[in-house]
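K.L.:
Below: sequence and its predicted model.
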Amino acid sequence: MSEENVSAGVNYALMKNFKKAMAAMGETTLEFSRRWDVETEPDGLYHYVGPQKTHRFKSVIEGLGNKDWLAGWMEEYAGDGKPYREDIPVDSMMMAVNDGLAKGGRPFGYQDEITAPNSDFFGDEKRNAQLVRGYFKCCRDNGIALTQGETAPYVYLLHTTLPTFDENGKKIITSAPFDAASYSGAVQVVIAPASRYVNGSRLRPGHVILGTSSSEWCSNGASVYIKRVSTLPDKFLTKLPNGKTFGEQTLIPTKSMVPLVAALQDAEVDITAMGPITGDGVAKAIAITKLDVSLRIRQWPFAMPLSCLFVMDKFNISMQEMLHTFNCGLQYVICILRSDVTKAQDAAARVGFDLYEIGVVEEGQRCTIMEPFDNLVLPEPGD
């Protein structure tokens, strides 16, 4: 062990057990990729062994954002010993997996990265066990082999802070009494046959927009939650109408879209565009294509997630802001031909998913028109 490293705040001995546990767990996941006709070797080599004559591999990388801060806060202050971090790996993996599905792929491989403000973060055996269980659970449930990982203490780059502001609204750097980490990773998907590749280029006016509901808010918009709810007397221990604390509600894990997309593909539904509702909220729906079209949403059968409803009412946040920040109950959008609607809904029902017809693609200038919300027009994010 390097005494210089330790004195600088990096103690690799504290990280050793976590690295070993993740490596051992990863070895047990190698067989999971066979669900999608991919064999995974221990050193991360992949072989497609399925019946299709053509296939393609694609990699997608994504990060989780600030959700682990909420888990860290609950771990520090809830005082109930619940495993608040166990589903953080699920959320992190789903950010990449649900994106990879949008290209018509099925996930078979994953490499994780956890960056923490110090090596002490990886010395907590109870927390480590939660993370290992979370990664394993997500791999098992979705047919993914975890082949590699990176564990990094960024002592001089990361610092967990509290949301404190001066009278002018300027953030004051105040250290938090707990540590939170940044989670990210890359997923590999197989597109087999290669003709299943989806990039939105075949989307046309008249195609039907389908949507499926989310488990809760998912992960995007965590910074808004942290800033707003931290001002309340009980902060994230504030009780919601369902009896859960706000913190518990926000840590409901993101729903995997793997069963839904696989069912649609197996039913030979012609998918012309699809994607998750993540950063920039519902306004991001237009990102499923690069074409100059508009998405007209004609009905909204989705219940507003309880955490979203709470902050919207408590802090008087406009619907326009909500739709630009959160999924507001919509997890995934899928565009198909009208002739395939019944077939798609039947396939979704067989795997336990709702799949509603919510709108139609129109000619237009890259925006989303929300008829159920007073015809609000959501410009393409960044405009």
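P.N.:
Structure's in. What do you need? Given the structure is predicted, the values throughout are model-derived calculations rather than measurements.

K.L.:
okay, CA-based contacts and neighbour counts for the rest of this
P.N.:
Noted.

K.L.:
Tell me the secondary structure of the spatially most central residue of the chain, please.
P.N.:
The chain has M95 as the residue nearest its centroid, 3.0 Å off, counting by C-alpha atoms, centre = their mean. Look at M95: counting by DSSP: H, G, I helix; E, B strand; the rest coil, its state is helix.

K.L.:
Verify the stated contact: it with E62.
P.N.:
Yes - contact criterion C-alpha atoms under 8 Å: M95 and E62 qualify, at 5.9 Å.

K.L.:
Would you map the helices across the protein?
P.N.:
Remark: helices assigned in the chain by DSSP state H are 3-7, 12-28, 67-77, 88-101, 125-142, 222-229, 246-250, 258-266, 306-314, 319-325, 341-350.

K.L.:
Looking at those, which is nearest to H159?
P.N.:
Among these, helix 67-77 comes nearest to H159, with 11.2 Å by C-alpha to C-alpha.

K.L.:
Next, the angle from that closest one to helix 222-229.
P.N.:
Going by axes from the mean of the first three to the mean of the last three C-alpha atoms, to 10 degrees, helix 67-77 is angled at 40 degrees with respect to helix 222-229.

K.L.:
Run a quick check on A21 versus R133, I expect a contact.
P.N.:
No - the criterion here is C-alpha under 8 Å, and A21 misses it with R133 at 10.1 Å.

K.L.:
Name the residue in those two with the higher neighbour count.
P.N.:
Shown here are A21 and R133; by other C-alpha atoms under 10 Å, R133 has more neighbours (18 against 14).

K.L.:
Use this one as the comparison:
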Amino acid sequence: MVKTYSDAGVNKETGYHHVERIKEAVNKTHSVNVLSHLGGFSGLYELDCHEGVHPVLVSGTDGVGTKVKLAYEMGIHDSIGIDCVAMCVNDILCQGAKPLFFLDYLATGSLDPDISVAVVEGVAKGCQVANMALIGGETAEMPGVYHGSEYDLAGFAVGIVNKEDIITGNDISKGDVLIGIESSGIHSNGFSLVRAIVSDLSLNQKFGKSEKTLGQVLLEPTRIYVSEILNLRDHVSIKGMAHITGGGLYENLPRILPRNVSARVQTKNIPHQEIFSFLQNYGNINIEEMYNTFNMGVGFVVVIAEEDTDKTLELLGNSAFILGTIEDGNGNICLK
């Protein structure tokens, strides 16, 4: 007969130990703006008066999808938290927002401290890269929903931008230039298809000419673009930005385009990444489906006036390239 919470599959003591073990990693992300402490009922973040004349808070939430299944199978849990931060913070970055703070939500069937601590340490590492504070979160043990120590992860990011500086894409016009910034790989989208493609392969087999295994290449964490974009924002008038996530270029670029223009993308300019060729060939996936599912090597897109092209490329560095141009159209994109 079930008599205690522990008998029902929830160990509160394990949860307490989890909180103690992540304190150091979490505290490393804090600045003087954080007024709360880990373990409180909420997170407190004090805004600086100089953040803007008309400060607007920008928020975003996301998860990492079924990429967590591969992380669990590989026993690699310290990078999936970076993915979670990246998926959220890259989204709010599209409005020109400076990241402020982050919260995570980790749900599992049975709390394994070694796994949960590694995940949250990854979240903290991602927050440090994004220069934002991890001010709170929730760890939920739900044995009736999740199997064993398998888990799911979601995050919530908040940033700030001056109202007059919000980047909307409304000013994008004919003749503007699309600048692509290379992805670090697949990032965190399309993994249901990825897992189907590699289902009969060993994740521990060596991949291509690299020293990494197939599983390690697939789990490469999502790139965080905060430092590059905030630096660019301070020197160039950015007209629009798109985070290339689920649906690839086809779905995400049109989200920022006015109805009277279209984007012409030169796919030959996109740096080749072996993982996408491998997935296409091994899975016998047509190219249209590939571009409709994956980022294909383009993790982020910036739209600028033609005269700012050279300066933008210089500021963004070697991973940036001319992706295409804006022309008259109806709000869609054309891949050439």
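P.N.:
The structure has been received and is ready for your questions. Just so it is clear, the model here is predicted, and its values are computed rather than measured.

K.L.:
Superposing both, give me the TM-score.
P.N.:
After superposition, the two chains reach a TM-score (TM-score structural alignment, normalised by the length of structure 2) of 0.90; 327 aligned residues with a C-alpha RMSD of 2.1 Å.

K.L.:
Give me the distance from stretch 314-331 of structure 2 to the chain's centre.
P.N.:
20 Å (C-alpha atoms, centre = their mean, to the nearest Å).

K.L.:
For it, buried residues please.
P.N.:
Using 16 or more other C-alpha atoms under 10 Å as the test for burial, stretch 314-331 of structure 2 gives L316, A320, F321, I322, L323, G324, T325, I326, E327, G329, G331.

K.L.:
Which two of these have the greatest separation?
P.N.:
L316 and G329, at 28.2 Å, using C-alpha to C-alpha across the buried residues of stretch 314-331 of structure 2.

K.L.:
ok, which stretches of the stretch 151-300 of structure 2 are strands?
P.N.:
151-162, 177-182, 238-243, 261-265, 298-304 (DSSP state E, counting those that start in this stretch).

K.L.:
and the third one, how far from structure 1 on average?
P.N.:
Following the fit onto structure 1, the mean deviation recorded for strand 238-243 of structure 2 is 1.1 Å by mean C-alpha distance after the TM-score superposition for structure 1.

K.L.:
What is the corresponding segment of structure 1 for that strand?
P.N.:
Residues 271-276 of structure 1 are the counterpart of strand 238-243 of structure 2, counting by TM-score structural alignment.

K.L.:
what does the last one give?
P.N.:
Taking TM-score structural alignment as the measure, structure 1 aligns residues 330-336 with strand 298-304 of structure 2.

K.L.:
Tell me how far Y45 of structure 2 lies from I135 of structure 2.
P.N.:
For Y45 of structure 2, the distance to I135 of structure 2 (C-alpha to C-alpha, to the nearest Å) stands at 8 Å.

K.L.:
distance between the ends of stretch 208-221 of structure 2?
P.N.:
Stretch 208-221 of structure 2 end-to-end distance (C-alpha to C-alpha) = 19 Å.

K.L.:
Just checking the distance from that stretch to the centre of its chain.
P.N.:
19 Å.

K.L.:
buried ones in it?
P.N.:
For stretch 208-221 of structure 2, by 16+ other C-alpha under 10 Å, it's T213, L214, G215, Q216, V217, L218, L219, E220, P221.

K.L.:
before we move on, what about stretch 19-35 of structure 1?
P.N.:
Those would be 19, 22-23, 25-34, for stretch 19-35 of structure 1 by 16+ other C-alpha under 10 Å.

K.L.:
Spit out the contact partners of F294 of structure 2.
P.N.:
By C-alpha atoms under 8 Å, 6 or more residues apart in numbering, F294 of structure 2 lies in contact with I186, N189, G190, T245, G246, G247, G248.

K.L.:
what about the residue lying closest to the fifth one once chain neighbours are set aside, neighbour count?
P.N.:
Right, G246 of structure 2. Nearest residue to G246 of structure 2, sequence neighbours excluded (C-alpha to C-alpha, 6 or more residues apart in numbering): N189, at 5.2 Å. With neighbours defined by other C-alpha under 10 Å, the count for N189 of structure 2 comes to 23.

K.L.:
Who are the contact partners of N189 of structure 2?
P.N.:
With C-alpha under 8 Å, 6+ apart, N189 of structure 2 has these contacts: V64, G65, K67, T245, G246, T293, F294.

K.L.:
Tell me which residue of structure 1 lines up with it.
P.N.:
Using TM-score structural alignment, N189 of structure 2 pairs with N220 in structure 1.
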